[in-house]
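J.: Kindly generate the corresponding structure for this input.
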Amino acid sequence: MTHRDEFQALLRSRYLNLETFRRNGTGVRTPVWFAHDSGTTRPDGRAALYVYSNQRTGKLKRLRHTARVRIARCSIGGTLKGRWFETRARVLDDPIEQQHALGVLQKRYGLLMRLAGWAAAVVGRLGERRVIRIEMPIV
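T.: Now for the predicted structure:
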């Protein structure tokens, strides 16, 4: 499979393995939901991948000190199904961009995303959600 074909397969995948890095360089892998935004609805016109997580998670803490990440398609349990792509990511601080990203995720995951939001609201953590923007790797 070519580099480009592998990346297209990643975009079709249901789960993404997101590897963030500790200060000592050790990678920590986490299977996550993600959604692709082609950039057509974004003010800057740039494509990106979005992931959301609770602000207390290790991956958000690690992203605050380094933007370096690796991504690969995977199963729900994190078993790799494709090759790794090196790229960069950041936690969104702009509430408008965060709402846009949550809308992109909602469109992809529908009822499952609504149920996750409901569960977060029930336990009082809905306001702790943060969105990670992953830059599109060059393929």
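J.: Please count neighbours and contacts with C-alpha atoms only from this point.
T.: Will do.
J.: in this structure, which residue is closest to the centre?
T.: Relative to the mean C-alpha position of the chain, the nearest C-alpha, by Cα atoms, centre = their mean, is the one of residue 51, at 2.6 Å.
J.: Following the chain onward from the stretch of helix or strand that one belongs to, which element is next?
T.: Under DSSP states H and E, the secondary-structure element containing residue 51 is strand 48-54. Elements were assigned by DSSP H and E; along the chain past strand 48-54, the next helix or strand is helix 58-65.
J.: Next, the second sequence, to be compared with the first:
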Amino acid sequence: MSRFDGENVISVETYRKNGTPVRTPVWFIKEEDRLVVHTGGNSGKVKRIKRNRKVRVAPSKFRGEPKADFVDAQAEIVADPEAVKMYYSLIYKKYGLMGSFTKFVQRFTRSNTEDVLLFIRPV
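T.: Predicted coordinates:
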């Protein structure tokens, strides 16, 4: 997990039904044994993880270019509004005004869906 220390973005690789990998750059919070990512409940990431919890993650640049090798992981979808609220406070702390601005923009660009967290644990 130390490979994610000091990083701001990770690339999360999920898999389509046919096995094709899809890489998505995301902000995250690193906790002791997991990475926590926020996303919309109807996002492509969530749909793919519902079918296959196996993911790969790597530190990445803002546009998703990996900065290190990917590691195998398992993702868990957590749809707890209180946990999402707590996560936002951690995002604001880590990313400052950019975190607040992103949340503001998401209110207008996302469909009417509940936000969820992805708990990602390397295996």
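J.: How close are the two chains, by TM-score?
T.: The TM-score (TM-score structural alignment, normalised by the length of the second structure) is 0.85; 123 aligned residues with a Cα RMSD of 2.1 Å.
J.: List of residues touching the strand holding residue 51 of the first structure?
T.: If you take Cα atoms under 8 Å, 6 or more residues apart in numbering as the criterion, strand 48-54 of the first structure is touched by 32-39, 60, 101-102, 104-105, 125, 128-136.
J.: which helix in the first structure runs the most residues?
T.: Here the longest helix in the first structure is taken by residue count, with DSSP state H as the criterion, and it is helix 95-122.
J.: which helices and strands sit right next to it?
T.: Here helix 95-122 of the first structure touches strand 35-37, strand 48-54, strand 129-135, going by 3 or more Cα pairs under 8 Å, 6 or more residues apart in numbering; DSSP states H and E.
J.: Could I get those strands in a markdown table, plus columns for distance to residue 25 of the first structure?
T.: A markdown table is the format used below for these (distance: least, Cα to Cα, whole Å):
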| stretch | distance to residue 25 of the first structure |
| --- | --- |
| strand 35-37 | 27 |
| strand 48-54 | 22 |
| strand 129-135 | 19 |
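J.: one step back: the residue nearest to the centre of the first structure -> the second structure?
T.: Following TM-score structural alignment, the counterpart assigned to residue 51 of the first structure within the second structure is residue 37.
J.: With residue 93 of the first structure instead?
T.: Under the alignment (TM-score structural alignment), residue 93 of the first structure pairs with residue 79 in the second structure.
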